[in-house]
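Peer 1: What follows is a predicted protein model with its sequence.
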Amino acid sequence: MKRVKRKGKNVVLSLILLVLGFMISYSYQFTKNETKGGGSDQQWKQEYRYRQMLIDQEERNRKLQRELFAKQEKVRKTEEGLAKKEQDLAKIVDDVKKYRMYTGKVGVKGKGIEVTLSDASYIPSEENVNHYIVHEGHVFKVINELLVSGASAIEINGQRISKNSYIMCNGPVITVDGNQFPAPFVISATGDPDVLDTALNLAGGVKDQLVKDNIVVKMAKKSEIVMTPLINAREQQTFSK
């Protein structure tokens, strides 16, 4: 009897211990799940915060990129404007140089052509001598053709001419800006030798007209022609002193 009682007590005790173990195990598992769930929520919040920070940073980067592109475009336009100004300035400088050459204010050196006009070597006794000598009209024909063909500077017998120059014929001599020169008259011009030579030698052009007027014409292309600056009358007097 005592043995049965003791056995019954052991069963009850075992049942109690089993229930208690189950409760402890359930409580542990529940606590573990709660802790784990709380960690996941915290991690998710942290990831969300980092993701939001990354989005904000990317937006700032895009904004800065747009500002950078705008400034680069502004710099590009400014550089284009400066380049255009430099081109305009360079063109002005080139124009000034050309104008100075045309007016004879600066010395000139370059390729060109040399045209020599001489009186006829033979004049029939019954003919008028004026029909066989070089006149200012002949010189003007050559000069005008050279200018039209792109000559940058012209001189006659070493005398630079400008837009204000005057040429007069006085018998066998020609006066250029107050200076007299006898024949032959050597007209030198700087420019493209081939272009100038072709212009003067056109059929029915200047050379043919001069030859028809009994003028002896010689032409020579030059690899280098040097011209000194033009000195006006007042400067010439000062220079002479």
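Peer 2: That came through fine. Numbering: from 1, shown residues only.
Peer 1: Could you use CA atoms for every contact and neighbour count after this?
Peer 2: Fine.
Peer 1: count of residues packed around Leu196?
Peer 2: By the criterion of other C-alpha atoms under 10 Å, Leu196 has 23 neighbours.
Peer 1: residue nearest the centroid of this structure?
Peer 2: The residue lying closest to the centre of the chain (C-alpha atoms, centre = their mean) is Gln87, at 5.5 Å.
Peer 1: Can you verify it is assigned to a helix?
Peer 2: Yes: assessed by DSSP: H, G, I helix; E, B strand; the rest coil, Gln87 belongs to a helix.
Peer 1: In contact with it, which residues?
Peer 2: Contacts here follow C-alpha atoms under 8 Å, 6 or more residues apart in numbering; on that basis Gln87 touches nothing.
Peer 1: 10 Å instead?
Peer 2: Gly81, Val93 (C-alpha atoms under 10 Å, 6 or more residues apart in numbering).
Peer 1: ok, and here's another one to check against it:
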Amino acid sequence: MKKKTKGKYAVLSLVSIVVGFILAFSYNLANKEKQEHPKLTDRQYERENQLRRELISQQEQNQSLQKELHLKQEKVRKIEKELSKEKQVFFDLAEDAEKYRMYLGKVKVQGKGIQVKLEDGAYMPEEENVNHYIVHEHHVFKVVNELYIAGASAVAVNGQRISYDSYIVCNGPVITVDGVQYPAPFQISAIGDPEILAAALNMTGGVKDQLVNDHIIFTLEKKDRIVLEPILGENT
């Protein structure tokens, strides 16, 4: 009987020790958590809320500024596009102005092109009227007009630049270009694509065939470089 009582006390003692150990461990764990995460005072809690509100406000302000930045960037892009268009317009205007100066003969020009020589035909005893085989102003006009139609940027007759108001008059064996007389042969120079200009004059039934039918000697030569001086005595 005494042995059973002693055994019972031993078990109770062991249980008490285990329970005590668990309680002590729980207490220490709770204290540790309190130390790691101490309870905030009212003042600290209010400060934390204030900082949180300020952070949210700052984030909202940043988003608002980003939206404003995007709008301004879009405006800048639109302005840049408009300026780019204006730049292209000014460039086109300058390019057109230069083309007009070339057409009016205000500036010296050079480039590839062709040279056409028109000479009086050989003497024809059976032909009583010599006008039937000499070069006239309408022959020169045909060549000049066809060259401009084919895209020539500048044309000259015997070195004399042709402009929008030029006049060519035949006076016997010579022709007068803007008041300056030139004897035959007449050399017409044009700046432009040599292949296109030559093809325009040489087409079947075109200017060359018409002049040859009038007994005019027609010679065409392609040039890699032609230089045409500006019209003298004109206001630039």
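Peer 2: Sure, I can see it. Only a predicted model underlies this, so the values are computations on that prediction, with no experimental measurement involved.
Peer 1: Can you pull the TM-score for these?
Peer 2: Here the TM-score for the pair of chains, by TM-score structural alignment, normalised by the length of structure 2, is 0.78; 207 aligned residues with a C-alpha RMSD of 2.9 Å.
Peer 1: quick one: the residue nearest to the centre of structure 1 and Tyr99 of structure 1, what's the gap?
Peer 2: In this view, Gln87 of structure 1 and Tyr99 of structure 1 are 18 Å apart by C-alpha to C-alpha, to the nearest Å.
Peer 1: again, but for Val195 of structure 1
Peer 2: Val195 of structure 1 is 21 Å from Tyr99 of structure 1, where distance means C-alpha to C-alpha.
Peer 1: do Arg76 of structure 1 as well
Peer 2: On the measure of C-alpha to C-alpha, Arg76 of structure 1 and Tyr99 of structure 1 end up 34 Å apart.
Peer 1: just Ala220 of structure 1 next, same as before
Peer 2: Distance from Ala220 of structure 1 to Tyr99 of structure 1, by C-alpha to C-alpha: 26 Å.
Peer 1: what do you get for Leu146 of structure 1?
Peer 2: Leu146 of structure 1 is 16 Å from Tyr99 of structure 1, by C-alpha to C-alpha.
Peer 1: Tell me which of those two has more neighbours.
Peer 2: Counted by other C-alpha under 10 Å, Leu146 of structure 1 and Tyr99 do not tie: Leu146 has more neighbours, with 25 against 14.
Peer 1: how about the helices of structure 2, start to end?
Peer 2: 2-36, 42-104, 137-149, 194-202, 207-213 (DSSP state H).
Peer 1: Out of these, which gets nearest to Lys117 of structure 2?
Peer 2: Closest to Lys117 of structure 2 of the helices of structure 2 is helix 137-149 (C-alpha to C-alpha; 9.8 Å).
Peer 1: how big's the offset between the closest one and structure 1?
Peer 2: Superposed on structure 1, helix 137-149 of structure 2 shows a mean distance to its aligned partners of 0.6 Å (mean C-alpha distance after the TM-score superposition for structure 1).
Peer 1: Now do the buried residues in that helix.
Peer 2: For helix 137-149 of structure 2, the neighbour count (16 or more other C-alpha atoms under 10 Å) marks Glu137, His139, Val140, Lys142, Val143, Val144, Glu146, Leu147, Tyr148 as buried.
Peer 1: now stretch 122-136 of structure 2
Peer 2: Tyr133, Ile134, Val135, His136.
Peer 1: next one: stretch 178-188 of structure 2
Peer 2: Of all the residues in stretch 178-188 of structure 2, those buried under the rule 16+ other C-alpha under 10 Å are Tyr182, Ala184, Pro185, Phe186, Gln187, Ile188.
Peer 1: likewise stretch 95-105 of structure 2?
Peer 2: Here stretch 95-105 of structure 2 shows Tyr100, Arg101, Met102, Tyr103, Leu104, Gly105 as buried, counting by 16+ other C-alpha under 10 Å.
Peer 1: same thing with stretch 26-41 of structure 1?
Peer 2: Per 16+ other C-alpha under 10 Å, stretch 26-41 of structure 1 contains no buried residues.
Peer 1: Please list the outside residues in contact with it.
Peer 2: With contacts defined as C-alpha under 10 Å, 6+ apart, stretch 26-41 of structure 1 is touched by Leu20, Gly21, Phe22, Met23, Ile24, Ser25, Gln42, Gln43, Trp44, Lys45, Gln46, Glu47.
Peer 1: Could you count how many residues lie near the first one?
Peer 2: By other C-alpha under 10 Å, the residues close to Leu20 of structure 1 number 12.
Peer 1: Widest-spaced pair of the contacts of stretch 26-41 of structure 1?
Peer 2: Among the contacts of stretch 26-41 of structure 1, Leu20 and Glu47 lie farthest apart (C-alpha to C-alpha), at 40.2 Å.
Peer 1: Val216 of structure 1 pairs with which position in structure 2?
Peer 2: Matched across to structure 2, Val216 of structure 1 falls on Ile217, judged by TM-score structural alignment.
Peer 1: show me the contacts for its match.
Peer 2: Counted by C-alpha under 10 Å, 6+ apart, Ile217 of structure 2 has contacts Lys117, Leu118, Glu119, Asp120, Gly121, Ala122, Tyr133, Ile134, Val135, Pro185, Lys208, Leu211.
Peer 1: Which one of those residues is nearest to Cys170 of structure 2?
Peer 2: Cys170 of structure 2 lies nearest to Val135 out of those, by C-alpha to C-alpha, at 8.6 Å.
Peer 1: So for the closest one, what's the nearest residue that isn't a sequence neighbour?
Peer 2: Asp120 (5.5 Å; C-alpha to C-alpha, 6 or more residues apart in numbering).
Peer 1: pretty sure the one you found is touching Pro173, no?
Peer 2: Yes: using C-alpha atoms under 10 Å, Asp120 of structure 2 is in contact with Pro173, at 9.0 Å.
Peer 1: what residues are shared contacts of those two?
Peer 2: In contact with both Asp120 of structure 2 and Pro173: Asn131, Ile134, Val135, His136, Ala184, Pro185, using C-alpha under 10 Å, 6+ apart.
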